[in-house]
Structures are given as C-alpha cells and as structure tokens.
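**Q** One predicted model, sequence on top.
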Amino acid sequence: MRRLLSGVALLALAGCGVPPHVAQKPVIDNPATQGAFREGDALQQTGGISRDDLPARWWHLYDDPVLDGLEEQALAANIDLRVAQASLTRARAVSAAAEGQREPDFAASFGVQRARLSGESYLLEEPIPVATLGSASASMSYQIDLFGRIKHSIEAARADEEATQATIGAVKVTLAADVARAYITICGANEDRELAEHALELQGHALEIARRLQAAGRTSTVDVTAAEGRYEQLRALVPVQKARAQAALYRLAYLMGRTPTEYPREAESCNAIPQLKDPLPVGDGAALLRRRPDVRMAERRLAGATARIGVATAELYPQVGIGLSGGSLGFLKDLGQAAANMWSAGGLIRWNIPGAGARAKVRAAGADADAALARFDGVVLGALRETETALNAYAQDRDRAVAIVAAREAADKAADEARRLRAAGRSPLLADIGGRQGALGAKASELSAREGLAHDQVNLFLALGGGW
C-alpha cells in the first residue's frame, strides 16, 4: 500500500489519524488553508469582526434570552436530530460487531437419538442392536489476525461511526442557523409591520387633507385619487408582514418538533431585530477546519476507505486460527465416561489462493480511497470558499448599512426642519406630512438593511461551523 503523507497535521490535533494510503498531499496540509481569512482584514479594521475563536453556542452573543431558549428547545427535540441519533446508534452497533471478531468463538451441542447403526460401517457382518445414543460437545476457536484483516475492519467500522457522529454535528449547525433565521424574520416582520402601520396612519392624514382641499376647490380629484392609491398600497403591506411573521413561527414549530398550533408564543411578540454588541469572532482557517463537522465527516470517510484497503489486502493471505474441542459420544448411559470421552486441540490454516479478482478488489479499494481524498479536499476548499463568501457579503452589507443609516439621519433632519417650518406657519401641513413619510421610508430601508445584516451574520456563523 502507498502511504498517506504525514500531513493532515490539523486533523491530528483533533485526534483523527488517517490510515495509510494516498500519495497525493491533502489540500488541508497547504499552509494557505490554515491562516487568516482574506476577507477578514477590512472587517477587523472597522471593528466588524475579531480574530477570537467562535464560541460553541454562538447565539449567546446576541444576549437574547428568547433566542437562547428557542435554540435549546430545538436542539432537544428536532426530528432531523432524532434521525441522526438513530443512525449513530446503528453505527455504534456495527462497530461493536466488528470488534467482536477479536473475541474467541464458543459453541456447544447436546443430542440424544434412538437408532440402530450400520454393522457393516464397523466391519461387522451381524446387525448392531437398537440403542439410545447421546452426544455432548463444546468447542472454542480463535482467529489469529496475522495480516490485519480484523484490525482494519475495526478501523473502518470506527471511522464510519465517527463520520456518522459528525453528521449529528452538521445537523446541529444547520438547525442553529435555521432557528436564528426564523427568529430574525419574525422580529423583522413585526418591526416592519409597525412601520407600515405608522406610515399608513400618516397617509390617512394626507388623504383626509387632500379630500378637504378638494372639497374647498383648492386641489383636483386626481390628487385625491393618487392619495387614495398610496393609502391602499401601504395598507396592503400590513398583511404581508403578518403572513411573513406567522410563516416563520410555523417554521420554528417544525424545527422544535412541534405541530403548527404549538408554535412558540414567546417569539411572537419580538419587534426588534437582534444585534451583536461586540465584533463577530471568526478565528482563522485552522480553527474553522477543526470545527466544521462536514470536514470531520469527510476525513473520517477517507479514514474508513483507506482502512478497507487493509481489509482487501489481508484477504490475499491465509487465515490462521486455533481451536479446542471436547465432548462425549456413545451410549447415552456412558456419556461422561472415559470410553466415550474425546478431545482435540490444534490449528487451522485456510488460504484461498488469490487470483486476479482478489487483487482487483485491492485496486478498487485504493480507487475508493483516492475518491474519498478528492471529496475530502473538496469539502475543505468548499468550507474556505463559503466562509470567505460570507465574510465578503457581511462586509459589503455593513458598508451599505452605514450609507443607509446616513440617509435615514438626513431624512430625519429634513422631517424635523419641515415640522419646524410648519409650526412657524411657513410651510403647508402636507409638506410636514411628506417629510415624516420620507423619514419613515428611510427607516424602512434601514430596517431592511439591519435584517439583511443579521441574516448575513447567521450565514457567517453557519459557514464557520458554529453551534455544535
């Protein structure tokens, strides 16, 4: 067998050595995979992130007791987690069965029969009388694992078990992100609905003024109709946000293993999008690859594939075992007597001379290991790509949010100036209402930016592999 280069140093830190096989150097050994994130420099300078490692339960960073409770309840009752846990239980049983090959095999038997034996089988010419015969025996056998077949089959089973365990981690990572997304959607929809209701109230005042002016002959019917249209447009936004919030509540119920009618009431009243109080901790590439469960899963699949090369190679060599047996065979009345007792001890070598088929199985196992290494490399590169992409999106949306906040502040200032002019009698009421409507529109844009930024944060937490 070829040998997997000693690299994989990062995974060795996590206690997961890879069985020998592949000559190609794994991507994870490249120093570029373990350094600081490229997209993190600008964010760190602006205080958006820190180089601290991501905590296990990242949602605590929001300091939101409701979100904390939702996450814990989902992690305790989610259906996908139950399925993954059942798969792990099965994988552990398979590992135990493989480890059982190291133990000796025991067998015992006891039988009684009424029979007449063939006289000629004992070189007798006369028949043998009918008799009651009995037999009792016990045996022990043990296979000596000279060529590592049992050892490597156990390694393969354990690797599969650990890969399944990593699957549970992957489910938890996704679940934590899904719960946070649903909660953020609820909070954002409720906050947006409140803004829409406020805007609807203002537009109602504007419509009433337009109707009064039209009744006084100071404006046309066209202005009234336009005001009515704007009012109905704003009124249509309220049920949209209600539906968005309710759908997210039902999503939370599903994630928590509940029926829709049992959605968490504690999340229903949230009307402020959760925000981080400190820079988002991201660590570096080395910490990312140690933490992400899909990387661990792919590495364990590679370990299992390389172990199966050892199993296939061991099949080319003889199987060596030893055995011990003893018992009694004869007339039932004589069982246990010296004349009926027997015993034996010895060894057994069984060898199926390997042909082209057996050697082809070794090559096939090697090809499987090569494919597993390629998948492992792909998962590593994918984890880095996802993280850099999430960091870039977060950085760009933070810059966008800064500009939108500046626009909202300018709109607030304009609305305040219009209000003062109206109080001084230097501006009509509609101008005052228009200024306030402009400020509300700017606030709606800011809210959309804040919600998008919160979702970016969750996407980044997901890419970083946090929450398990």
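**A** Received it, and whenever you're ready, just let me know what you need. Numbers count the residues shown, from 1 in each chain.
**Q** can we go C-alpha only for contacts and neighbour counts from here?
**A** OK.
**Q** mind listing the helices for this protein?
**A** Taking DSSP state H as the criterion, the chain carries its helices at 9-13, 40-45, 65-77, 79-99, 149-215, 221-255, 285-291, 293-314, 356-423, 429-463.
**Q** Find the one among those with the highest mean neighbour count.
**A** helix 293-314 (a mean of 26; mean count of other CA atoms under 10 Å).
**Q** A further structure is provided below for comparison with the first:
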Amino acid sequence: MMITACAAVGPNPSDLPETRVQAAFDEGASGTVGVVGANAFWSGYQDRTLSRLIAGGLETSLDIIQANERIRAAAADLQGTQPLAAQITGDSASASRVRSGGEDQATGYTSNSSLSAGFVFDLFGGARRAREGASAAYASAEAEVQVTRLAWLAEVINAYSDARFNQQALALTRETIRAREGTLEVTRNMLSLGLATDYDIAQTEALLQTAQADLPSYEAQFNAQVYRLSTLLNLQAGPLMAQMQAGSGALRIPPGPGTGVPADLLRNRPDVRAAQQDLAQALAEVGVATADMLPSLSLSGTVSDSGGTQGWSFGPRLSLPVAGQGVLAATRTRRLSEARSADLAWRASVAAAVEDVQTSQSNLRRLRQRVTALDEAATSYDRAYDLARTNFEAGALPLVDLLDADRQRASARLQAASARNDAAAEWAALQIATGAGAAVARIAD
C-alpha cells in the first residue's frame, strides 16, 4: 500500500508547457490543412521519372536507412526499461563440482550451488520516469527519421530540378547555335556580294563561339546533378545517367499549395515533434535524478547448497544516499538546466517552422510573378529577333542590331527557364516547410 501510494517525483513529461503561435501566416489563409505527412506532394509535378526515382529511393537511401537504425537503437533502450513497481537489479545462479583428495584422504567430489535475486522497489517513480524518458527518446527517433526523409526529399527534388534545367539550357543553347550558324552563313554570302565586311564576319563568329563555349558548362552541371542523384538514391551513376539523358521536360509549377495555419505545424513538422519529445525526455531525466536523491528499498534473497549443507537468506534493505547528496544534487541541477534548454529549443523550433513557411510562401508568390514577367519578355524578344532577322536578310537592318537582338533573346530565354526552375523548387520547399511527405515511408506500386 505504501509503495502504490507513492507518486513519481519530478515534473510529469506528459504535462508539457504550452507554446503560443500566431493565428495565421502573414500571407496565408486561415483554414487548417489537417495532417499532411502522408501526402506524396511530388506527384503534383506530374513527372513519372521523378516519382519513380523517389519511390525507389525511399527504400534504398543510405541516409534514411541509417536513421531507421537509430529507431531500432531507441527501441532497444525502451525495451530495457521495465514497467514494474519492483525491478530486478541482479539475479545469478551458479553450480560447481570439485574433485579433491590426497595421500591421507580418499578422493571425493564436493558440489556447490547457489541462486540469488534482488529487487528494488520504485518508491519514488525513478524507474517510471526512466521508462517515460526512453519512450520519449523513441518517439524523438521516429520523428528524426521523418526529418531525415524531408531533407532527403528536398535534396533529390533540387538535384533533379537543376538537372532538368541544365538539359533545357543545353537545348536552348543548341537552338541559339543553329540560329547563329544561319546568321553567319547569311553574312558570308553578303560578304561575297560586297554587302558585308570581315569585321561583320568576326562579330558573328565570336557570338557563335560564345554559345558553343556554354555547352560544356551546362553539360558539366547536368552531370554533377545526376551524380548527386546517384548518391542520394544509392544507385549506380551509369544507368541513371542514361535514364536522365533520355530526356524529360523541366518541372512544372503546380498550383497551391495550401499552408494551413501555424498550429498545424505542431503536429505536421517532425522537427517540432522531435524537439517536443526531447523536452519530455529531459523532464523525465529530472525525475530520475530527483529519485536518486531519495531513499531506496530493495529486497534480496539467496538459496545455497554447499556440500550437502543447505541455507538461505532473505530480507529487505533500506539505502539512504547520504554521502553522495552533493553530487546527486549537482546532477539534478544539471538535469533541470538541460530541461530548460530543451524547452527553449522546442520553442525555437516552432518559431523556425513558422518562419520557414512564411519565407517559402513569400518566395513562391514572387517567383510566380517573376516567371510570368520573364515568359512575356522572352516571347517579346523572340518576336523582336524574328523581325530583326527578316529585316537583316532584306538589307533593311544593320548586322549589329541583329546580333544585339540575338543576345537579348538568348539571355531572356535562359532567364525565364531559370526562374521556372527556381519556382518549381520553391514549391517543393513550401510543401516540405509544412511537413508534407514526412510520413511517406514507401509508395505502393
């Protein structure tokens, strides 16, 4: 009755302090989005190659596999804590059979055996707090796997998007090269007719050679992103390179996404949940340190049989940690400080999560506007170039004006492609900032 009446000392890890968050994001709506961890948001790109790579990589990524091992380690720690009012602190059994004899005595055998066990009663809930701490550590490890998964998704999508952009840049540059080769041919024909000069030829050749020099740079950047993907996906680079070179368009910019309200982040962001469980574990450690300062009650017993003589002992023992109170008090003070630090870390993670969403949301909105403006500019430069080319071939426009229109068109097209790539990647960043995709461990066929 005395044992069961005692409550666990120290703060209760399940009674976590509240943290306040703003009612809505600065540029967002006020409606909640619910639980989004299971959303395979990358399907919004409608890119089959990307979806296949992510589906396979979720099971082969070394980063994710390593994070899963941390869950197994935390599960073993949790299994090692016994949810009992009385814990076994030591049990052993031994047996021996010894032959002895001499000149003046007969040879014989002597048998010895013993069995002992000890129990310590969890008077002040120290063992209970230890189990609560191990449980919180396990939950934190599970959340950290999701943190790793989101970080991995961000890197995969960025590498894939950049690879596709460099492919698009290669295609645009090759189109520019063909157009400039045509301009050079026309200029040479005009030179033969006395309508152009060697200076005109040199200018046209220089512009063509500049475009040709850009090709190796885009190829190197494409290869680097594919090699990065091979590492992230734990795949051989050769087959992956062939698959990527087969071609696919640049990532589209899907609509949305909805961001919900800041309160959604408390359950959807795995880093916030991991920090919360770290706080629970730290509070449990305070309880363990407090219980260590208080008396402990243990019960031990031994049964032995030595050479035919049987015996037993049984009884309780009350231990008072008197001499080590200074060290134990210092340990408890340290655990209190660690708990306060864990509380601050949790609050900081919530603030950082809100910042991530608001920053990505703002970036995506402005990038969409930039894409629209640059697409319009690229269309206008395309039209200007076509007009300049027609007028040049008719002899109504100087070569220098055609070359200038060519440069502006090439630059505008690459800028528009780069802006679309940035917006597509930022769309994923906003999804990840809300915690979407964190709970997708594998994708069914």
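**A** Looks like it came in fine. This is a predicted model, so every value here is computed, not measured.
**Q** And the TM-score between them?
**A** TM-score of the superposed chains, computed with TM-score structural alignment, normalised by the length of the second structure, equals 0.85; 422 aligned residues with a CA RMSD of 3.1 Å.
**Q** circling back to that earlier point, quick one: the helices of the first structure as TSV, columns for distance to Asp53 of the first structure too.
**A** Below are those laid out as TSV (distance: least, CA to CA, whole Å):
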stretch	distance to Asp53 of the first structure
helix 9-13	16
helix 40-45	13
helix 65-77	20
helix 79-99	26
helix 149-215	16
helix 221-255	27
helix 285-291	7
helix 293-314	16
helix 356-423	14
helix 429-463	11
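**Q** Out of these, flag the one nearest Arg3 of the first structure.
**A** Nearest of these to Arg3 of the first structure, taken as CA to CA: helix 293-314 at 9.4 Å.
**Q** before we move on, back to that, minimum distance to Tyr263 of the first structure: which of the helices of the first structure has it?
**A** helix 221-255 (4.5 Å).
**Q** how much does the closest one stray from the second structure?
**A** Helix 221-255 of the first structure, aligned to the second structure and superposed, deviates on average by 1.1 Å (mean CA distance after the TM-score superposition for the first structure).
**Q** what range in the second structure matches that helix?
**A** Residues 198-232 of the second structure are where helix 221-255 of the first structure aligns, with TM-score structural alignment as the criterion.
**Q** Which residues are in contact with the residue nearest the centre of the first structure?
**A** In the first structure, the residue lying closest to the centroid (CA atoms, centre = their mean) is Ala170, at 1.5 Å. By CA atoms under 8 Å, 6 or more residues apart in numbering, the contact set of Ala170 of the first structure is Arg292, Pro293, Asp294, Gly465, Trp468.
**Q** Map Tyr183 of the first structure onto the second structure.
**A** Using TM-score structural alignment, the equivalent of Tyr183 of the first structure in the second structure is Tyr160.
**Q** Likewise for Ser325 of the first structure?
**A** For Ser325 of the first structure, the residue aligned by TM-score structural alignment is Thr302.
**Q** Arg340 of the second structure matches what in the first structure?
**A** In the first structure, Arg340 of the second structure lands on Asp370 (TM-score structural alignment).
**Q** Please work out how many residues are found near Pro234 of the second structure.
**A** Quick fix: residue 234 of the second structure reads Asn, not Pro. 16 (other CA atoms under 10 Å).
**Q** Report the spatially closest residue to Thr302 of the second structure, excluding sequence-adjacent ones.
**A** Nearest residue to Thr302 of the second structure in three dimensions, chain neighbours excluded: Ser116, at 4.2 Å (CA to CA, 6 or more residues apart in numbering).
**Q** residues near the corresponding residue of the first structure for the one you found, how many?
**A** Superposed on the first structure with TM-score structural alignment, Ser116 of the second structure falls opposite Ser139. Residues within reach of Ser139 of the first structure, counting by other CA under 10 Å, total 17.
**Q** Between the contacts of Ala170 of the first structure, which sits nearest Arg193 of the first structure?
**A** Among the contacts of Ala170 of the first structure, and counting by CA to CA, the member closest to Arg193 of the first structure is Gly465, at 32.9 Å.
**Q** which residues touch that closest one?
**A** Ala170, Val173, Leu288, Arg291, Arg292, Pro293.
**Q** ok, it to Val282 of the first structure distance?
**A** Gly465 of the first structure is 10 Å from Val282 of the first structure, where distance means CA to CA, to the nearest Å.
**Q** re earlier: dump the contacts of Ala170 of the first structure to JSON lines, plus distance to Ala267 of the first structure.
**A** Putting the contacts of Ala170 of the first structure into JSON lines (distance: CA to CA, whole Å) gives the following:
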{"residue": "Arg292", "distance to Ala267 of the first structure": "29"}
{"residue": "Pro293", "distance to Ala267 of the first structure": "29"}
{"residue": "Asp294", "distance to Ala267 of the first structure": "31"}
{"residue": "Gly465", "distance to Ala267 of the first structure": "25"}
{"residue": "Trp468", "distance to Ala267 of the first structure": "23"}
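**Q** Of those, which pair is most distant in space?
**A** Asp294 and Trp468 (11.9 Å).
**Q** What lines up with Pro65 of the first structure in the second structure?
**A** Checking TM-score structural alignment: Pro65 of the first structure goes with Arg48.
**Q** and Leu464 of the first structure, what does it touch?
**A** Neighbours of Leu464 of the first structure in contact, by CA under 8 Å, 6+ apart: Leu54, Val282, Leu288, Arg291, Arg292, Ala383, Thr387.
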